[in-house]
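Okay, structure incoming, though there's no sequence with it:
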């Protein structure tokens, strides 16, 4: 029954993310912004909401067991960037392996990709440093958390500022399909777009709440910690929107949207969510946490180096990202 609950709540979360993302595409088109902004900010934040809602609800309104709430929260916060930087990029690359081959080129807009990775690496390094700040040093933790929030604010500002030039170069956002609410007769205007955004958000919160309660029971049945289950299971489940959207986009040749959807989510989840974890949870260097952070940073640095090379990114480069995820599984489960 517990696993059925997890499955049903996952379905609710995925439907909600699709509703939210569909509205975001139309918002981006109406605002006349670039694919970089839509991918790295709008789509990234929209499809990151499942992972985002789980740790937030776990910390603020989870189960009656505060220790379990913190474990679920920390696991979901750090598990999401790990999955994005490793398995998600690997699956996206493998989706075009047949058509482009291992040495085939991947062509995201380079300046946006490098910007995303630079911000993520800096922020996640700060999250790693915070593991060694004693929890009783509240002032230092709150200052660090606030600094990470400001990193994301500056990132959004720089990304939006670059939008005008990208639109002029032909990278304007175009919605892939009709808005869902328009299919039942409502007009395509800002009021209806906002209405669909709110509907998707409410569904996400409801699904995440049910998922949290299911994780606590599943951890007891499987005999593993809620932290480890959250690091492994919640990100796999809740990141399906990113994987599916990026796979669809890259198979259509929209490499900028595909990469931006993932790397933009990495920045969002590598700044705002760790800031909450640093300020409101024990945030200590347990084995599962520390190894996850190190491998996530290795994956991001590897992608950053390859993206900056003269030859650009190739499909086989993302295979190493997948290998790093397998490495994590081997270490924490052995």
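Received the coordinates, thanks. This is a predicted model, so every value here is computed, not measured.

drop to CA atoms for contacts and neighbour counts, all remaining ones
Noted.

Name all residues that make contact with residue 210.
5-6, 9 (CA atoms under 8 Å, 6 or more residues apart in numbering).

ok, structure two:
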């Protein structure tokens, strides 16, 4: 038990350190390639930090199918968008609110590129709604076609994000792997990003392994673990990265990191789940999907009102997270 707690804490430390190194590297990469702020946050950072929670269900489904692998895989796939919309978004909103009232470091508003943000949320709402409510899970051919459609949808999203109007990357901080060079070679930048991702994935797996063994020690069901505990651990990179960016007043990167990850999670991992699992979404699994959609819709709707209410719009999802925990605990215990 003590060893599992140590592994859990070491995993958390690895995630926190690698998140800082990763955000620094991604900013430098976006700046070096002359990419927009929106593309850097919503695609580069989002896909990179989505790797830990993407790898988890793939491993669970492909290598642990004889046990509870499918349940854990589906739970992890559905848990990722749910955690992003009901936990990661609220953490961004709360960080802004606390930074304004407590730290006195910023205004009570989020300055994001609303066009890119709305595009992210609309793509997420459409893709995830198709996966939850339209997929004919009993027809294997149509399931494969749906998965292909979702993958092509993400390709379209990348193209629109790349071509869409967005601000250029601001001047970035010195690269950790080359602090004395104001214009480091792109190979050094990529090396830093890959190194950070490797440490991040390792830390996430240590974190998940520690929590899993601790939860099993206390008798938590596998499905409850896959829906609630594992996604919280694997979504830590997005949460930590976004908090760092919010505190540095780089709001578009912070929000795009989460909203872009939501698009990725609702297309690529979901497409995998549709093909390689039964994808018969019912009960708490369906509730998590509905809560994710409703929470994202609130954030989208309030983005049309005023930038000063966006922090509160992002925070609303936390209510659904609390409700879901109550329903999950009530269901299993």
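Great, that's in hand. Note that this is a predicted model, so its numbers are computed, not measured.

follow-up on the earlier one: for ChimeraX, write the select line for the buried members of the contacts of residue 210 of the first structure.
Of the contacts of residue 210 of the first structure, the buried ones go into a single ChimeraX selection, burial set by 16 or more other CA atoms under 10 Å:
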select :6,9
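
Please tabulate the contacts of residue 210 of the first structure in CSV and include secondary structure as additional columns.
CSV is the format used below for the contacts of residue 210 of the first structure (DSSP: H, G, I helix; E, B strand; the rest coil):
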residue, secondary structure
5, helix
6, helix
9, helix
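
so which of the contacts of residue 210 of the first structure would you say is closest to residue 232 of the first structure?
Of all the contacts of residue 210 of the first structure, residue 232 of the first structure sits closest to residue 6, with 14.2 Å by CA to CA.

Give me the distance between that closest one and residue 218 of the first structure.
Distance check for residue 6 of the first structure against residue 218 of the first structure: by CA to CA, to the nearest Å, it reads 9 Å.

The equivalent of residue 106 of the first structure over in the second structure in helix, strand or coil?
By TM-score structural alignment, residue 106 of the first structure lines up with residue 110 in the second structure. In three-state terms, and counting by three-state DSSP, residue 110 of the second structure is coil.

Who are the contact partners of residue 110 of the second structure?
96, 251, 307-308, 310-311.

Give me the contacts around the one helix or strand residue 325 of the first structure maps to.
Assessed by DSSP states H and E, residue 325 of the first structure sits inside helix 317-333. The contact list for helix 317-333 of the first structure (CA under 8 Å, 6+ apart) reads 82-83, 85-87, 89-91, 93, 287-288, 291-292, 295, 299, 303, 306.

Please repeat the previous calculation with a cut-off of 7 Å.
85-87, 89-90, 93, 288, 292, 295, 299 (CA atoms under 7 Å, 6 or more residues apart in numbering).

residues in the second structure aligned with it?
The aligned range for helix 317-333 of the first structure is 313-329, by TM-score structural alignment.

Buried residues, the matching stretch. List them.
313-318, 320-321, 324, 328.

And stretch 99-108 of the first structure, by the same measure?
Buried residues in stretch 99-108 of the first structure (16+ other CA under 10 Å): 100, 102, 104, 106-108.

same thing with stretch 174-189 of the second structure?
For stretch 174-189 of the second structure, by 16+ other CA under 10 Å, it's 174-177, 184, 188-189.

so which of the contacts of helix 317-333 of the first structure comes closest to residue 128 of the first structure?
Nearest member of these to residue 128 of the first structure, counting by CA to CA, is residue 292, at 10.2 Å.

Quick check, that closest one in contact with residue 81.
No. The criterion here is CA atoms under 7 Å, and residue 292 of the first structure misses it with residue 81 at 9.1 Å.

of the two, who's got more company?
residue 81 (29 against 25; other CA atoms under 10 Å).

Does that one lie in a helix or a strand, and which?
helix 66-83.

what's the mean deviation for the helix or strand following that helix versus the second structure?
Toward the C-terminus, helix 66-83 of the first structure is succeeded by helix 89-94 as the next helix or strand (DSSP H and E). For helix 89-94 of the first structure, the mean deviation from the second structure after alignment is 1.3 Å (mean CA distance after the TM-score superposition for the first structure).

Just the residues contacting the helix or strand just after helix 89-94 of the first structure, thanks.
Later in the chain than helix 89-94 of the first structure, the nearest helix or strand by DSSP H and E is helix 97-100. By CA under 7 Å, 6+ apart, the list of residues contacting helix 97-100 of the first structure from outside reads residue 315.

Then stretch 46-55 of the second structure?
For stretch 46-55 of the second structure, contacts defined as CA under 7 Å, 6+ apart pick out 80, 201, 204, 231, 234-235, 237-238, 257-258, 260-261, 264, 269.

Over which residues of the first structure does that stretch lie when aligned?
Taking TM-score structural alignment, stretch 46-55 of the second structure hits residues 44-53 over in the first structure.

I would like the range of the second structure that aligns with stretch 190-199 of the first structure, please.
So stretch 190-199 of the first structure sits over residues 186-195 in the second structure, by TM-score structural alignment.
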